[in-house]
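> what follows is a protein structure lacking sequence information:
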């Protein structure tokens, strides 16, 4: 795998973080529950376990699990 397929992008100025899988936008997450639901809809039903697995998820800009504006 050439890098983690799931990217949680930096928090936006209005709050929330874009979530992409292999470059495809899944949605704007405001909390971990949103990310888990996006991953479930994308066919990854065990998304909660993946959030802290660096092989699966890269958290860009800001701290992991933080969704408020920078």
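Thanks, I have the structure now. As the structure is a prediction and not an experimental result, all values here were calculated from the model. Residues are numbered from 1 along each chain as shown.
> could you use CA atoms for every contact and neighbour count after this?
Will do.
> so what touches stretch 32-48?
19, 26, 27, 28, 29, 65 (Cα atoms under 8 Å, 6 or more residues apart in numbering).
> if we go to 6 Å?
residue 29 (Cα atoms under 6 Å, 6 or more residues apart in numbering).
> now do stretch 18-30
5, 6, 7, 8, 9, 16, 17, 35, 67.
> thought the last one was touching residue 16?
Yes. The pair residue 67 / residue 16 is scored as a contact, 4.9 Å apart, by Cα atoms under 6 Å.
> buried stuff in the strand or helix carrying residue 37?
Secondary structure from DSSP states H and E places residue 37 in helix 32-41. Going by neighbour count (16 or more other Cα atoms under 10 Å), the buried part of helix 32-41 is 32, 34, 35, 36, 37, 38, 39.
> try this one next to it:
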């Protein structure tokens, strides 16, 4: 089963698109942005999920890095 949260590869201008169950949540520039998107989606303890592969898939680039590709 695929992780419900995907943090996509860094964009050419910086930031990473975040999708939750296939729906675009926004463009994150930091882990705090991701946590806020997840909080808005109903996951109040989202910071604890960022390194759990069954919840979050980091696609392209290194996890927790948001600099331009």
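Great, that's in hand. Bear in mind the structure is a predicted one, so any value in this text is a computation, not a measurement.
> now the helix holding residue 37 of the first structure on the second structure. Mean distance?
Averaged over the aligned pairs, helix 32-41 of the first structure sits 0.1 Å from the second structure after superposition, using mean Cα distance after the TM-score superposition for the first structure.
> could you point out which element follows that helix?
helix 47-50.
> find the centremost residue of the first structure, please.
In the first structure, the centroid-proximal residue (Cα atoms, centre = their mean) is residue 8; its distance is 3.3 Å.
> for that one, which residues are in contact?
19, 59 are the contacts of residue 8 of the first structure under Cα under 6 Å, 6+ apart.
> isn't there a strand covering residue 26 of the second structure?
Yes. Under DSSP: H, G, I helix; E, B strand; the rest coil, residue 26 of the second structure sits within a strand.
> what about it, distance to residue 33 of the second structure?
Look at residue 26 of the second structure and residue 33 of the second structure: by Cα to Cα, to the nearest Å, they are 9 Å apart.
> now residue 25 of the second structure
Counting by Cα to Cα, the gap from residue 25 of the second structure to residue 33 of the second structure is 10 Å.
> picking up where we left off before, save the buried residues of helix 32-41 of the first structure as a markdown table, and put in distance to residue 45 of the first structure too.
Listed next are the buried residues of helix 32-41 of the first structure as a markdown table, based on distance: Cα to Cα, whole Å:
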| residue | distance to residue 45 of the first structure |
| --- | --- |
| 32 | 14 |
| 34 | 13 |
| 35 | 11 |
| 36 | 8 |
| 37 | 8 |
| 38 | 10 |
| 39 | 7 |
